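*Asks:* below are the sequence and a predicted model; questions follow.
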Amino acid sequence: MTAPSYAHGTSTTPLLGDTIGADLDRAVAAHPERDALVDVASGRRWTYAQFGAAVDEVALGLLAKGVRKGDRVGIWAINCPEWVLIQYATARIGAIMVNINPAYRAHELEYVLERSGASLLVASLSHRTSDYRALVDQVRGNCPELRETVYIGDPSWEELIAGGTVVPYARLAAVAAELSCDDPVNIQYTSGTTGFPKGATLSHHNILNNGYWVGRTVGYTEQDRVCLPVPFYHCFGMVMGNLGATAHGACIVIPAPSFDPRATLEAVQRERCTSLYGVPTMFIAELNLPDFAEFDLSSLRTGIMAGSPCPVEVMKRVVAEMHMEEVSICYGMTETSPVSLQTRRDDDLEHRTATVGRVLPHIEVKIIDPATGVTLPRGSAGELCTRGYSVMLGYWNEPDKTAEAVDPGRWMHTGDLAMMREDGYVEIVGRIKDVIIRGGENVYPREIEEFLYAHPKIADVQVVGIPHERYGEEVLACVIPRDPADPPTLEELRAFCEEQLAHYKIPSSLRILGSFPMTVSGKVRKVELRETYAEQP
């Protein structure tokens, strides 16, 4: 009899029962002289003792401004040391940090501030073409609970620090004594690929443990130096990155304020990083630098790839040319803090590219029939659900939306179509809504994308379904060519697929693009590709 598509991660190591502040205190006591945080762009660096003291300064400054347990503090900034300080300082005093995408414009900023009820906002002065001060002034009147904005790199930041000097240090210990690891500590507004974003509310217990177990799975110790070109405003940066590092006494390395492939490799080389994070498109950009071979990346041993599936050819180069023999693939979502499934350090190439790993300790996963809710046998495709310490507290002030996502058994319904192998490893087939139904045949875009990555003229590819009068839907390949001057033709693409793919899987349309629309978490917005090309001939 085939086993059910259910797995439970067991471990003799218990979950952490601490708050984030208490866990940081332990790291500071254990590794006071080791590097905790390095900002390559500014040349600033902190040992754990210095970092702990800097976090306390910011925490005292927030208390001086009247921030109390449960108050929401927005952070609207590019990757910088101050972002990390706000993350740990809010956690230390029981405030709830609200992550805001640096790319947001006025309407989106207003939505998040108003919905979360943020009373204080910490912001960069600018990012690319955005003048943050002007945008805040534009929305302030519609955000009645917003009392004040502190700008990083502005006198108001120094005033925040200076204000804390009048608060007795004993206040921090008193505040910490009132905190529970189950208190909410972070609100992340999901990328909103459909509808308006919802505020996934996460506790100390949620994100501290997830960061710890992701780091433990790739073998982090105090010797590791983790290069983080991924954004802090998403779980990939602040949980898997920052908390994953500090929970093991490792060092956080910020290569640049936003992703820059050259700056990333320079940071790895200069700081002798042992781990590098990124979504596959980031690794592709790094590998495609004309002088890639000139960088000394020999210090790397591991890293994390997440956000979308990794093409086989890319993984081969990451392992062979970037020295990341122990690189790990993670699967997750903001609502689960984020990681549920992860490959292991000694997994082979096939498991690292065809699957997203197996369940992490203290988490359960199952694959169900979306129509009936019944757990399917292994080898069958259905909806992936996950349960355990990592499932969010809920969507902020949206109990109805929470009930739609988390069922009465506390299972989080991911909306992803997946299949569990006999060995417990899980393959992501696609989003349930991404499945293409062509003439009654179910077509899974991931399978076609993986095949097309091997085409010599293709650097990246996304497959979506678009309306077709006869078949209902047809297969569209959206391609980023290796050489923009010599893109593949539809005829070349179809010839490449002949004899290898069933006829109904072969793309009938092709679009050559320079880039893909992306969510904040590094996932391609397939819904936007479908909408853009649905009406085009």
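*Replies:* Everything's here; your move.
*Asks:* for the rest of this, base every contact and every neighbour count on C-alpha atoms.
*Replies:* OK.
*Asks:* tell me the SS of the residue nearest the centre of the chain?
*Replies:* By Cα atoms, centre = their mean, the chain has its centre lying nearest to residue 236, at 3.1 Å. Using DSSP: H, G, I helix; E, B strand; the rest coil as the criterion, the local structure at residue 236 reads helix.
*Asks:* was I right about it contacting residue 243?
*Replies:* No - Residue 236 lies out of contact with residue 243 (Cα atoms under 8 Å); the separation is 10.1 Å.
*Asks:* and the spatially closest residue to the residue nearest to the centre of the chain that is not a sequence neighbour, what does it touch?
*Replies:* Leaving aside its sequence neighbours, residue 236 sits nearest to residue 230 (Cα to Cα, 6 or more residues apart in numbering; 6.8 Å). Residues counted as contacts of residue 230 (Cα atoms under 8 Å, 6 or more residues apart in numbering) are 236-237, 258-259, 277-279.
*Asks:* one more to weigh against that first structure:
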Amino acid sequence: MLLLFKPRDAMYLGEGTLPFGKYEDTSEWQPITKSLEAGAERFPEKTMFRVGNPEGDITESYTYKETNEWANRVANGLKDEFGVKKGDKVGMYMLNCSEYVISIIAIHKIGGVQVPINKDEKGERLAYVINYSEMKALVMDPGSVPFIEEIAKDLKGLEVIFMTGDPANVPAEIGGIKTLPFSSFDKFSSDNTGVEVTTQDMERCMFTSGTTGMPKGVARNHGGVVLTVRSYLQQQGIRSGDVLMSILSLGHANAQVMCLFSAMGAGATAVFFPRFSASSFWKWAANCGATSINMLGAVAEYLWAAEPSEWDKKHKVRIMLGSPAPRNLPEFQERFGVRVIDGYGSTEMGMVLWKDPEDHRPGSSGFPMEGYYVELRDPADPSQVMRPFWDPYENPVPPDEAKGLLYIKPLIPHTTLNEYFKDERRTREAFDDDGFFNSDDLFARGIDGRYYFVG
């Protein structure tokens, strides 16, 4: 299939080159934390990330040098004192905070596998994620103590818990599990760990919502982070002077890859808040200097429904990723003075479809990104590939005959789903014999080459 749109390779829409060379030479790709280490040397005093409180005030700020050194202390502590080695699972169960950011980076640096846990998980499901993932250590906030106490007797392999907050309030154990303050890492070396980590190593085991059963663990490698970061920098035009803001949980791939890691890749700044507030959203964005923000689900609808405010255009946000984009896109962009870019991705595959910022076609999720080959197949007979015939310019609503299941074939090794963790059956069912992943999402493809999400 001919890709009608290919992202720029040598230069992205911002300033400078993309991280780690060209698509054609992925052997030069390195884990994204190498960009943090480079930034700590090249611009040590530049702000790497900030964290706000639930009221929207920025309460913490860390430079590239401070971020790298703090993450190194945590990484060296995990490795040297607590025996966390390459491939070991380390969980995180907390609201957005500076320790969450540092834990993610530290786990990367020693080749561990991060297991972020949705804060909505409780009881049996929470115990399932901790046990099934083979988690060795867990980082959590004080608010999570009752939920861990409730299931502690059912936890099998968890050896140690690190708790954020005031060290004086950290108990010696929670449900019989050794517990230490997160500040215990402060005594360790701030030098880079020296552990060799490649883009072929497993980076995360991120559990899906599991609405029809227990959550599935999506296992992916470091190469997937690099691929999505490169795509994000290209499509959003992120520059080193940008400030990327997220109100999404760091337990979600969007907040991690398209805020934290993309900021690293561009030498930019990331900002995280622990919650979403529709009424205060634009005020928070203005106060932290945000220039790029991501939206998921119904966020755009909540923003539109909020009472008009003096802050609606009193900010520096120039571009937003909306997945999906608001249904009233022109009016939304006019009211808030932003450009909204649509796209499509998943926890398993990363960002597969993306619109160019200059593509104003309404309702479109854009074109396939470099690194993916996609097909639409007949839902009644998935062996049949559907050919485009629908003209979205003449008829904005696609007929049922134009709607098909999106099948995705990764073209670059180590960039998408490796497996559903320890679940050979589900992994086998997700891919066909030719290596295509069934997204289970319906799209229509117009004769213009664009893909349109329909359900």
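*Replies:* Received the coordinates, thanks. All values reported here derive from a predicted model rather than from experimental measurement.
*Asks:* can you calculate the TM-score here?
*Replies:* TM-score for the superposed pair, counting by TM-score structural alignment, normalised by the length of the second structure: 0.84. Supporting figures: 409 aligned residues with a Cα RMSD of 2.3 Å.
*Asks:* for the second structure, which helix is longest?
*Replies:* Ordering each helix of the second structure by length in residues (DSSP state H) puts helix 64-80 first.
*Asks:* now the helix or strand just after that helix on the first structure. Mean distance?
*Replies:* Counting by DSSP states H and E, the element after helix 64-80 of the second structure in chain order, helix or strand, is strand 89-93. Following the fit onto the first structure, the mean deviation recorded for strand 89-93 of the second structure is 0.6 Å by mean Cα distance after the TM-score superposition for the first structure.
*Asks:* in the first structure, point out the residues matching strand 89-93 of the second structure.
*Replies:* Using TM-score structural alignment, strand 89-93 of the second structure lines up with residues 72-76 of the first structure.
*Asks:* what helix or strand is the residue mapped onto residue 368 of the first structure from the second structure on?
*Replies:* Aligned counterpart of residue 368 of the first structure in the second structure: residue 377 (TM-score structural alignment). Residue 377 of the second structure is part of strand 372-378 when elements are defined by DSSP H and E.
*Asks:* so which bits of the helix or strand following that strand are buried?
*Replies:* Sequence-wise, the next helix or strand downstream of strand 372-378 of the second structure (DSSP H and E) is strand 381-385. Judged by neighbour count using 16 or more other Cα atoms under 10 Å, the buried positions of strand 381-385 of the second structure are residue 382.
*Asks:* neighbouring contacts of strand 381-385 of the second structure?
*Replies:* Strand 381-385 of the second structure is contacted from outside by 375-378, 405, using Cα under 8 Å, 6+ apart.
*Asks:* elements contacting the strand holding residue 377 of the second structure?
*Replies:* Packing partners of strand 372-378 of the second structure (3 or more Cα pairs under 8 Å, 6 or more residues apart in numbering; DSSP states H and E): strand 381-385, strand 403-410, strand 437-445.
*Asks:* let's have the ones you listed in JSON lines, adding distance to residue 177 of the second structure.
*Replies:* Shown next, in JSON lines, are those (distance: least, Cα to Cα, whole Å):
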{"stretch": "strand 381-385", "distance to residue 177 of the second structure": "49"}
{"stretch": "strand 403-410", "distance to residue 177 of the second structure": "41"}
{"stretch": "strand 437-445", "distance to residue 177 of the second structure": "39"}
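*Asks:* out of the ones you listed, nearest to residue 330 of the second structure?
*Replies:* Residue 330 of the second structure lies closest, by Cα to Cα, to one member of these: strand 437-445, at 21.8 Å.
*Asks:* the closest one to strand 381-385, inter-axis angle?
*Replies:* Angle of strand 437-445 of the second structure versus strand 381-385, following axes from the mean of the first three to the mean of the last three Cα atoms, to 10 degrees, is 60 degrees.
*Asks:* and whichever residue in the first structure pairs up with residue 293 of the second structure, how many neighbours does it have?
*Replies:* Matched to the first structure by TM-score structural alignment, residue 293 of the second structure sits across from residue 276. Taking other Cα atoms under 10 Å as the neighbour definition, residue 276 of the first structure ends up with a count of 26.
*Asks:* skipping its backbone neighbours, what lies nearest residue 232 of the second structure in space?
*Replies:* Closest to residue 232 of the second structure by Cα to Cα, 6+ apart is residue 258, at 6.7 Å.
*Asks:* SS state for the equivalent of the one you found over in the first structure?
*Replies:* Aligned by TM-score structural alignment, residue 258 of the second structure pairs with residue 240 of the first structure. What three-state DSSP gives for residue 240 of the first structure is helix.
*Asks:* picking that back up, mind picking the two most distant members of the contacts of strand 381-385 of the second structure?
*Replies:* So, the contacts of strand 381-385 of the second structure by Cα to Cα: farthest apart are 375 and 378, at 10.0 Å.
*Asks:* who touches both of the two?
*Replies:* Contacts common to residue 375 of the second structure and residue 378, judged by Cα under 8 Å, 6+ apart, are 385-386.
*Asks:* what lies in contact with stretch 174-183 of the second structure?
*Replies:* 99, 139, 145, 148-149, 152-153, 158-167, 170-173.
*Asks:* of those residues, just the buried ones, ChimeraX syntax please.
*Replies:* Buried residues among those (16+ other Cα under 10 Å), as a ChimeraX selection:
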select :99,139,148,149,152,158,160,161,162,163,164,170
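*Asks:* show me the contacts of stretch 174-183 of the second structure that map onto helices.
*Replies:* Those of the contacts of stretch 174-183 of the second structure lying in helices (DSSP H): 99, 145, 148-149.
*Asks:* assess the claim that the match of residue 368 of the first structure and residue 388 are in contact.
*Replies:* No - at 10.9 Å, residue 377 of the second structure does not count as touching residue 388 under the criterion of Cα under 8 Å.
*Asks:* so for these two, which sits in the more crowded spot?
*Replies:* residue 377 (22 against 17).
*Asks:* roughly how far out does the match of strand 89-93 of the second structure sit from the chain middle?
*Replies:* Stretch 72-76 of the first structure has its C-alpha centroid displaced from the chain centroid by 18 Å (Cα atoms, centre = their mean, to the nearest Å).
*Asks:* and it, what's buried?
*Replies:* So, applying 16+ other Cα under 10 Å, buried residues of stretch 72-76 of the first structure: 72-76.
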